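**Q** pasted the sequence and its predicted model underneath.
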Amino acid sequence: MAAVLLTGHGGPEKLEYRTDVPVPTPRDDEVLIQVEAAGINNTDINTRIGWYSKAVSGDTNSTATDGTNQADDDDASWSGIPLSFPRIQGGDVYGKIVAVGDDVDAGRLGEPVVVRNLMRHYVDRRPYECWTYGSECDGGFAQFAVAPSSESFTVQSNLSAAELGTISIAFTTAEGMLYRANLGAERVVVTGASGGVGLAAVELAKLRGAEVVAVCSARKADAVLAAGADRVIDRNADIVAELGSRSVDVVVDVVGGAQVNDLLTLLRPGGRYATAGAIAGPLVEIDLRTVYLKDLSLFGCTFQEDAVIENVVRYLNEGKLKPLVSKTYPLSEIHQAQEDFIAKKYPGKLVLIPPHVEVASAEA
């Protein structure tokens, strides 16, 4: 099959497009999925360049483009355990089940599914543990991928394959932050609002009845407003001057960097700050007096309770989600796709489309 192999931590040269990769065989509790679309995400870049290593202190984009490899391979994955190479990345997967393992109902053949990115199956569902699809195991930058049957969720949607290829990471990451922060009909600030996770957070926050203040570049403001934001603030503006201190209930932050202390200043007493990313830099300075004198709650959001994916799939099947796909690329053009992603050329999502082949569904 065609697939992209990550051969080690480093630059785009570590991604090799091949057409001679064996099609994986599902184990007893797994399904084989013919991948129709796979979205690109920050985690793909971060994993490739080893950004999760504590040896890396810079932001994602400069680390990806400066041509150096600062990472310590021993802790350069989500789990902190060294990756094994080659690895097929891609955690955002939409496709159809074409084979099932011995313990899986053959009635699942032909089902359109999205695959849960943060998998609980392989760690016996222990709390605060997960395998990341495309990191701790092979993912969807390929024509075919295997996944546990229990982590493959049936979808009934009129969205395009490319749009459905954006659900597994962007929408569950966003919903995970809103779920942990217990957002209701409150005022929320969403940073990085023009990206895949940010736009998803805007949509999902509106479904919860929230007033959404979005932070992004001015040239992408129209896309964010179209997603439902009530107000957009330029990412270079003084956000405290724009909104005032103690004026916000919840902050959903995927940017990190120098603005974090200002975001905490925005929060009312008892406010909540949720983060699932730090593309502007992982090392930040905050005033702990702000945290304890205002009784703030800070949530790091990786692990997801089952309700998170269940909520997203329910919204999807009810026709309530509308991802923004700005561009699609053949799988073979992954280098260009990641270059465009790093340059932040487009709002929303960029999606890879593997070559299609006709396959007769069968039990494994």
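**A** That came through, no problem.
**Q** hey, let's count contacts and neighbours off CA atoms from now on
**A** Will do.
**Q** how far away is the nearest residue to D138 once chain neighbours are set aside from F144?
**A** Nearest residue to D138, sequence neighbours excluded (Cα to Cα, 6 or more residues apart in numbering): I88, at 4.7 Å. Separation of I88 from F144 (Cα to Cα, to the nearest Å): 11 Å.
**Q** same question for R18.
**A** 13 Å.
**Q** hey, what's in contact with both of those two?
**A** Both R18 and F144 are in contact with M1, where contact means Cα atoms under 8 Å, 6 or more residues apart in numbering.
**Q** ok, the residue nearest to D138 - contacts?
**A** I88 is in contact with A3, V4, L5, L6, G134, S135, C137, D138, G139, G140, F141, A142, counting by Cα under 8 Å, 6+ apart.
**Q** and A201, by the same measure?
**A** F171, A174, E175, L178, V190, A193, V252.
**Q** export the residues you listed as CSV, with columns for neighbour count.
**A** Formatted as CSV, the contacts of A201 follow (neighbours: other Cα atoms under 10 Å):
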residue, neighbour count
F171, 26
A174, 30
E175, 26
L178, 25
V190, 27
A193, 34
V252, 29
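**Q** in addition, the following structure is provided for comparison:
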Amino acid sequence: MGVSQTMRAVRITGHGGPEVLEVTDVATPVPRAREVLVRVDAVALNNTDLWTREGAYGRPEDPRALSGWRGPLDFPRIQGADVAGRVVAVGPGADEAMVGRRVVVDPALYDGEGPDANPVGLMGSERDGGYAEYVTAPAGQVHDVTGSALTDDQLAALPTAYGTALGMIERGRLQEGETVLVSGASGGVGVAAVQLARARGARVVAISSGSKIDAVREAGAHAVVDRAQDVVEQVCDAAPEGVDVGLDVVAGDLVGAGLPLLREGGRWVVAGALGGYEVAFDVRRLYLHNAQVIGSAMHTPAHFALLMDLARDAAVRPLVAATYPLDQAAQAQEELARRRHVGKIVLIP
């Protein structure tokens, strides 16, 4: 497979609005030892693209500091964590047999080698990502999905949103037959959580609003409560015996309101702060009921391998809301920020 020495890419030159995204020609990256070069056939957008671009993650010593996913960024940086494509070249020590394989890239940068390693960085933030015609990745984090019935844009929708949702489900130890509450259920992670929890055999109660309620129900929720009305009252009606696991990307006031909804030994898993990052709750609702509040950032290698098994079997089918060409990345991010859609927005280089 011929690879040109230059490629089209979209990168950010600093923190800011959509205007900091520049479409440019850059040198095609060369895979280093035990890396592969992937031709990007589809790259999905995530909220993390917006927040990394804006520098919205804060730092431990200063919550309002401009920062990438896990710290200061090196600019310019090619964005994009979620890549589906084909391996076109391998670096020293990587398996030549991977060339030509259809793959999904695990975008996490891990703190160690094992199956339970923690993600401490992200492609598109701590290293260059997939808003480009080509991207390099460690060979061990490129998963062969050649036989999957999913389309390229569906495969690209999986890594961050579905990886994050599956990480929440696994850390929350969700079992078949349990009741799960999903907040922010029309967003990328929310829809993924609904679909994955339903596939696991859980009873899914989802929180959404307005015109998106029907789409969330179609994604697999057994009951959908309207966040514009009294959420607690509606959840109590939908799950009178309580909730086993909360999968929460909203946080804010919802944590304090949600903990009393948990059954004995319930787990409240937080993977986002759309509703605010300062939280207050009655700690008695925690210790008197053996409840747990669990932080969940993305996935482990073991979680991602499980997700790829689901992808190969097409056991979940991601919803794709819209596709854009690569040079319209800024418009695509603006559409993502408007939050009018249900499902993923994908760029097709």
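**A** It's in. Not measured: the values here are computed from a predicted model.
**Q** overlay them and tell me the TM-score.
**A** Scored against TM-score structural alignment, normalised by the length of the second structure, the superposed chains reach a TM-score of 0.92; 336 aligned residues with a Cα RMSD of 1.7 Å.
**Q** one step back: tell me which of the contacts of A201 of the first structure you also see in the second structure.
**A** Contacts conserved in the second structure for those, using both residues aligned by TM-score structural alignment, their matches' Cα atoms under 8 Å: F171, A174, E175, L178, V190, A193, V252.
**Q** pick the one among those closest to K344 of the first structure.
**A** Distance to K344 of the first structure across those (Cα to Cα) is lowest for A193, with 12.2 Å.
**Q** re the thing from before, just the contacts of A201 of the first structure: which are in helices?
**A** Taking DSSP state H, the ones among those that sit in helices are A174, E175, L178.
**Q** turn the residues you listed into CSV, columns for distance to N117 of the first structure.
**A** Below are these laid out as CSV (distance: Cα to Cα, whole Å):
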residue, distance to N117 of the first structure
A174, 13
E175, 13
L178, 17
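**Q** closest one to G257 of the first structure out of those residues, please.
**A** If you rank those by distance to G257 of the first structure using Cα to Cα, A174 comes first, at 18.8 Å.
**Q** what does the closest one align to in the second structure?
**A** In the second structure, the residue matched to A174 of the first structure (TM-score structural alignment) is A165.
**Q** any idea how far its match is from D248 of the second structure?
**A** As judged by Cα to Cα, A165 of the second structure and D248 of the second structure stand 10 Å apart.
**Q** can you give me the helices in the second structure?
**A** Taking DSSP H as the test, the helices found in the second structure are 47-54, 152-156, 163-171, 188-200, 213-219, 231-238, 253-258, 284-287, 301-312, 329-338.
**Q** as a markdown table, the ones you listed with distance to A322 of the second structure would be great.
**A** Shown next, in a markdown table, are those (distance: least, Cα to Cα, whole Å):
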| stretch | distance to A322 of the second structure |
| --- | --- |
| helix 47-54 | 15 |
| helix 152-156 | 10 |
| helix 163-171 | 20 |
| helix 188-200 | 13 |
| helix 213-219 | 15 |
| helix 231-238 | 30 |
| helix 253-258 | 30 |
| helix 284-287 | 41 |
| helix 301-312 | 20 |
| helix 329-338 | 9 |
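**Q** quick one, which of these is nearest to D144 of the second structure?
**A** Closest among the helices of the second structure, using Cα to Cα: helix 301-312, at 8.5 Å.
**Q** and the closest one, which stretch of the first structure?
**A** Mapped onto the first structure using TM-score structural alignment, helix 301-312 of the second structure covers residues 306-317.
**Q** distance from the chain centre to that stretch, please.
**A** Chain-centre distance of stretch 306-317 of the first structure: 15 Å, with Cα atoms, centre = their mean, to the nearest Å.
**Q** any idea what A227 of the first structure aligns with in the second structure?
**A** A227 of the first structure maps onto A219 in the second structure, by TM-score structural alignment.
**Q** need the contact list for that match.
**A** V191, V194, Q195.
**Q** name the nearest of these relative to L262 of the second structure.
**A** For the contacts of A219 of the second structure, the nearest to L262 of the second structure is V194 (18.0 Å; Cα to Cα).
**Q** from L264 of the first structure, how far out is the counterpart of the closest one in the first structure?
**A** Under the alignment defined by TM-score structural alignment, V194 of the second structure is paired with V202 of the first structure. From V202 of the first structure across to L264 of the first structure, the span is 19 Å (Cα to Cα).
**Q** who's more crowded, the two?
**A** Each of V202 of the first structure and L264 has its neighbours counted (other Cα atoms under 10 Å); V202 has more, 30 against 27.
**Q** go ahead and confirm that one touches A193.
**A** Yes: at 7.1 Å, V202 of the first structure counts as touching A193 under the criterion of Cα atoms under 8 Å.
**Q** what stretch of the first structure does stretch 93-109 of the second structure fall on?
**A** Against the first structure, stretch 93-109 of the second structure falls on residues 103-119 (TM-score structural alignment).
**Q** so what would you say the end-to-end distance of the matching stretch is?
**A** End-to-end distance of stretch 103-119 of the first structure: 19 Å, with Cα to Cα as the criterion.
**Q** which parts of that stretch are buried?
**A** For stretch 103-119 of the first structure, the buried set under the neighbour-count rule, 16 or more other Cα atoms under 10 Å, comprises 104, 106, 108-119.
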